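Trainee: one predicted model, sequence on top.
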Amino acid sequence: MTRVLLLFILGAAILMGCAQDDSPATSVPAATPETPSEATPEPGAAVAGGTVAPTATAEPTATLTPTPLPPKDLVVCLGGEPASLYLYGDNSVEPAAVRHALYESPYTSLSYGYQPLALEKLPNLADGDARLEAVEVNPGDFVIDAGGELTTLVKGVEVIDAEGQRLLYDSGVIRMAQLSADFTFQPLVWSDGTPVTAEDSVFSFRVARSPGTPRVDNKFTMTAAYEATGERTVRWTGRPGYLDPAYMTNVWTPLPSHQLAEFAPEELPGLEEAARAPLSYGAFVVDEWTAGESIRLVPNPHYYRAAEGLPHLTSLTFRFLSDGETSLPAGYEECHILTSDLLWFDALPAVAEAAAAGGLVEYTTTAGIVEQIIFGVDPAAAEQSWFQDARVRRAVTHCTDRQTLVDELTYGRGAVLDTFVPADHALHPDDAAQWAYDPAAGNALLDEAGLLDTDGDGIRNGLTASAPFTVTLGTVDNPLRQQIAERVSADLAACGIEATPALVEAGALFAPGPQGVVFGRKFDMAAFAWISSIAPICDLYVTANIPGPVADGFIGWEGINVSGWSDEAYDAACGAALSLLPGQPGYEESHQAALRIFAQELPAMPLFARLRLAATTPDVVNFRLDPTQPSELWNPHELDLNVAGS
């Protein structure tokens, strides 16, 4: 099982109306051979029979010149300058923001789901453009084992067969499930006028998996085949045993093979045409890069949606500023959009003040990082734990004023969690158990569990008659976690629990077991964050993932269920969820069952989801900060400015 990482993403056509002269035209008789023409006398000249009346001078036809629309030059301010725009080069948030405008993403990941963008649709099992089939696997073939790791099929490897049963492989041919999916790209066109083809995506896949590519794309290791099946269609096939709930995203952003295929993958990061001025099939193309200052983009004349009047902007400029940590960055007045990588969340009061004055619009959303306090339910080095009894874990949660904690640390923008996904998650169960701040209820649960203050010193006893309920609350030494630890410690004192904050250097706290505090299961309580994803990571708490020595029946010290908590019903629900794919019967129900059990049993006390902050000027249109879309610049083709006269 791969360890989950800890932490602490032109112009519309103008219809012109011209005024027309609606008076009837005057007909002048033409000269004919029978009637010789005579010179036309000047008005007022004497002629036979009288004087020619003066002729009125015709009014000139009015021609209206349309008033040109004012330019829409939008400025996005980033927290730094990209080192490169190469697709497999600099992977920080700043170049990713620019690349959204150059390479329209095949899909988006909005609101805990996926949506097609540069693809015509996302494949799914119901439509038949994704398939889960039983295939024969031979000795020596690459497979995904029962723990989710890539391996070769040899004797002693545990796999899950096509019927979903665990199998310790011995010999011969076996059948395993294999997933595949078909993708069709929109009619994209490179900025030099060359159509984007399926081969461009396959070329990108080959580059991604090359040892010469600096940025490793782990998706290719789980890929058995990626091939073009038509002019704009590709097919992804996974390794046998790989049940990827995000299979509909296993498609590679095209690179221009007609331009770059002659170069070796290791040459591409240094090429001007790959790193500084790449061809684009997105809404914009690089116009100018001023080192240390800005990158200016202009509309791609070959953008496939140009007939729809997209993009709306005349230009899109990315300026590089330095973040202000607790204040607005210097030079922010020149920006229409301040991205979340530029604004520390501690700058929220300054942003709110500017918003109240009408200069900015504040945007906040969850950031995919969940803060919690893990209970040492079954520590590796202790015979007993204060937290083996679920009543004690619930009591601690009742005794902690999490709402005040959230209000203080998120300036009132956050929300208390009841499980390991935020409440706005698509799979969050509405009926998950909640343990509101209620010290009286917490004290009652502690009494019920037999943890009493027998000597009147204000600290409960219980594991033995003389053992005081004294624990340590370990966390990394940073201001956020220190505030959490101090607040929780003060709250628990009112319930007769002495929780002493222990600030530990991150390298020691998160070192691999058995030496590390967290992964060695050497803690009473530990405050840290897990990453939250679109598919709930329920295997964070399954019994099979408890770290410990293999000789004692554990998975090994790479396990991630550091609480040591074990629950058969939870294991069954999570196992069912992980064996299914989105759209299959039982997928949602199994995930929600696991989330309910977690909320009821509390192997960890959920606190809040971290937030990210962005801001725009009031004239910016179609800006959207989303909890699961990594970058807020995901829709540059839709961004617009309300400009006077437009």
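Mentor: Everything's here; your move. Residues are numbered from 1 along each chain as shown.
Trainee: please count neighbours and contacts with C-alpha atoms only from this point.
Mentor: Noted.
Trainee: please, where are all the helices along the stretch 251-400 of the chain?
Mentor: 257-260, 272-275, 348-356, 390-399 (DSSP state H, counting those that start in this stretch).
Trainee: ranking the ones you listed by burial, who's on top?
Mentor: helix 390-399 (a mean of 24; mean count of other C-alpha atoms under 10 Å).
Trainee: for it, packing partners?
Mentor: helix 439-448, helix 479-493, helix 587-601, strand 604-616 (3 or more C-alpha pairs under 8 Å, 6 or more residues apart in numbering; DSSP states H and E).
Trainee: quick one: the shortest one to helix 479-493, angle?
Mentor: It stands for helix 439-448. Angle, helix 439-448 to helix 479-493, by axes from the mean of the first three to the mean of the last three C-alpha atoms, to 10 degrees: 70 degrees.
Trainee: what's helix 439-448 in contact with?
Mentor: Here helix 439-448 makes contact (C-alpha atoms under 8 Å, 6 or more residues apart in numbering) with 391-392, 394-400, 452, 494-495.
Trainee: again, but for stretch 209-227
Mentor: If you take C-alpha under 8 Å, 6+ apart as the criterion, stretch 209-227 is touched by 88-91, 144, 150, 202, 205, 207-208, 234-239, 242, 250, 265-266.
Trainee: what's the end-to-end length of that stretch?
Mentor: Start and end residues of stretch 209-227 are separated by 14 Å (C-alpha to C-alpha, to the nearest Å).
Trainee: and the comparison structure, right after this:
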Amino acid sequence: MESLIRWQVLIAFSGIVLVGAFLFSYALGRTTVLVPAEGGVYTEGVAGVPQHLNPLLVAYNQVDQDLAALIFNGLTRLNAQGEAEPDLASSWTAAPDGLTYLFRLRQDVRWADGERFDADDVLFTVQLLQAPDSPAPPDLAALWRTIQADKIDPYTVRFRLEQPFPAFLDYTSIGVLPRHILQGVPIQELPTHRFNTYPVGTGPFMVAEISTRHARLVPNPRHFARKQPYLEAIELYFYPSYEYLPTAYEQGDILGLSYVPPYLFPEITRFHELNLYSARTSGFYLVYLNLQDDERSSFFQDVRVRKALLYGLDRQLLIDQALHGQGIVADGPIRAWSWAYAPDVPPMPYDLVRAEQLLDEARWIDNDGDGVRDKKGKALRFTLTCSEDPDHIALAQALAQQWAALEVAVEVEILGGRLAERLRTHDFQAALAEVVISGDPDPYPMWDQTQIEQGQNYGGWDNNEASRLLAEARRTMDREERKALYADFQRIFAEELPALILADAVYTYAVDASVRQVQLAPLMTPADRFRTVADWYMNTRRVIVAEKTRRFGGLGFSP
């Protein structure tokens, strides 16, 4: 009997060993990994408050632009290179003469309320843009008034232009509005309509609640994208300015900061759980020089003085000190990442000796020994005007300091909201500005002769050949021909140097480490930071990873 018990124990023990060995072998072949899971609320602090959640009305408010980017779609959208790609339109074709565009619309799109999207919505939006009292920005409305829009069938729209305009596709990225909701609303009531608070769009998110304190957006279950966002919701919290955001993060009120201005970098870098994402933007810093002020700043009319001012700037040092490294040294009026950029145009690097030589050649010499160059009793002295933005102030002061080494006296003038008016009326000597050119690289609005009084040619550069090249490039549909025209324009710009191009702007976004898979590609607008939001996640779940098999040659997953 005792022998029988020993055999039973031995058999049981052997069974346990065999089962254990099997489980161990199974575990070696199968393990678990974490993968993204649905859920989690991403909270972000932004500076400002929403006013009009209507794509036609968002141009002057960044918070409105942020929200509209999540709620609406245009026929097209601009990618990281500033080129149009399909959005509500599945495709389009352009006639060889550039006068006719045929857009084919997606047929799987519904508005967030369930109604179908079609060509009637597109034509309705265009009609609002074309209306005499359109609330859209004047330049946008003016362009669309020159375009004839026709419905070919429920999912095909034709646009006819009066003259070729290669940048036309940029203007098709504006969000489309729902005809079935806004038809019949007097156009003058659009800015105050309830739609501005609870809009209905076709985008990946929709408004669940909104107040003067925050907005909660939830995924749109009817969005045409195959992939729904992992996040349960996005909540934007509104603050008076960016200075409030670090404290809000420290107190646990938000997980992200919509933008980290350079002046906040010293404070932000102390948060070790805050990931910083930086990317170049379509904006750049420059100094406008008033070339038409004969009384106060006639010295700017001498190209040797203009070039000396640029040669006398260590722009990398400006970026490092005034902008905490958040910039990229720039040369010329077209961004270096653009297809229109001419890399063979010689740059003008920091060269203090060359700067001094140019001023000496122009007979600007410190004759009276007061530390400021002068000529015929007139000092080389001017006022540099800037906005009240802390980064602009720091940059302006750094410019003045570097020019002092050239014996050029500069006084910094800080303006509030009056800077735009002073630029428009040419009431300045030199002005520091940050300019954004999204999408097509066409620099016509900034440098053509016709734009001195009605555009952004604030310095009054009046060059016949440069204007001819810009006008011709606007009418040419062939990209290679446009590229050649813009290359010639950039050479003239470098020779004349009507303004001082300083640096490309860099956008920095801060998000807590608990939010994963955040990516920041080059931005056309700050709202583009949400371009990959469908991939962001906060929650995870475990799945079993099957052993690499001969059948699949890779990893198999089972929940």
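Mentor: On my side now, so go ahead. Please read these numbers as outputs of a predicted model, since none were measured by experiment.
Trainee: got TSV for the helices of the stretch 251-400 of structure 1, with distance to residue 285 of structure 1 too?
Mentor: Putting the helices of the stretch 251-400 of structure 1 into TSV (distance: least, C-alpha to C-alpha, whole Å) gives the following:
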stretch	distance to residue 285 of structure 1
helix 257-260	16
helix 272-275	12
helix 348-356	31
helix 390-399	53
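Trainee: nearest to residue 404 of structure 1, of the helices and strands packed on helix 390-399 of structure 1?
Mentor: Among these, the nearest to residue 404 of structure 1 by C-alpha to C-alpha is helix 479-493 (9.2 Å).
Trainee: break down the stretch 101-250 of structure 1 into its strands, ranges please.
Mentor: Using DSSP state E, counting those that start in this stretch, the strands found in the stretch 101-250 of structure 1 span residues 107-108, 115-116, 130-137, 142-144, 150-152, 158-160, 166-168, 174-184, 223-228, 233-238.
Trainee: tell me which of those strands lies nearest to residue 297 of structure 1.
Mentor: Of all the strands of the stretch 101-250 of structure 1, strand 107-108 sits nearest to residue 297 of structure 1, with 21.7 Å by C-alpha to C-alpha.
Trainee: residue 618 of structure 1 and residue 411 of structure 1, how far apart?
Mentor: Residue 618 of structure 1 is 22 Å from residue 411 of structure 1, where distance means C-alpha to C-alpha.
Trainee: and if you look at residue 129 of structure 1?
Mentor: For residue 129 of structure 1 relative to residue 411 of structure 1 (C-alpha to C-alpha), the value is 46 Å.
Trainee: just residue 484 of structure 1 next, same as before
Mentor: In terms of C-alpha to C-alpha, residue 484 of structure 1 sits 14 Å off from residue 411 of structure 1.
Trainee: more neighbours, the two?
Mentor: residue 484 (23 against 14; other C-alpha atoms under 10 Å).
Trainee: can you give me the neighbour number for the closest residue to that one other than its chain neighbours?
Mentor: Closest residue to residue 484 of structure 1 apart from its sequence neighbours, by C-alpha to C-alpha, 6 or more residues apart in numbering: residue 405 at 7.2 Å. Neighbourhood size, residue 405 of structure 1 [other C-alpha under 10 Å]: 21.
Trainee: and the helices and strands packed on helix 390-399 of structure 1, which is most packed in?
Mentor: Mean neighbour count, computed with mean count of other C-alpha under 10 Å, is highest for strand 604-616 among these, reaching a mean of 24.
Trainee: which part of structure 2 matches the helix or strand following it?
Mentor: Counting by DSSP states H and E, the element after strand 604-616 of structure 1 in chain order, helix or strand, is strand 620-621. Under the alignment (TM-score structural alignment), strand 620-621 of structure 1 falls on residues 516-517 in structure 2.
Trainee: what's the matching stretch in contact with?
Mentor: Contacts of stretch 516-517 of structure 2 (C-alpha under 8 Å, 6+ apart): 535-538.
Trainee: map residue 237 of structure 1 onto structure 2.
Mentor: Aligned by TM-score structural alignment, residue 237 of structure 1 pairs with residue 160 of structure 2.
Trainee: do I have it right that its match meets residue 100?
Mentor: Yes - taking C-alpha atoms under 8 Å as the definition, residue 160 of structure 2 is a contact partner of residue 100 at 4.6 Å.
Trainee: okay, the two: which has more neighbours?
Mentor: The neighbour count for residue 160 of structure 2 versus residue 100, taken as other C-alpha under 10 Å, is higher for residue 100 (20 against 17).
Trainee: pull up the gap between the more buried one and residue 329 of structure 2, please.
Mentor: Relative to residue 329 of structure 2, and taking C-alpha to C-alpha, residue 100 of structure 2 is found at 39 Å.
Trainee: helix/strand/coil for the residue nearest to residue 529 of structure 2 when sequence neighbours are not counted?
Mentor: Spatial nearest neighbour of residue 529 of structure 2, excluding adjacent residues (C-alpha to C-alpha, 6+ apart): residue 520 at 6.0 Å. Assigned with DSSP: H, G, I helix; E, B strand; the rest coil, residue 520 of structure 2 falls in the coil class.
Trainee: please consider this matter closed, and thank you.
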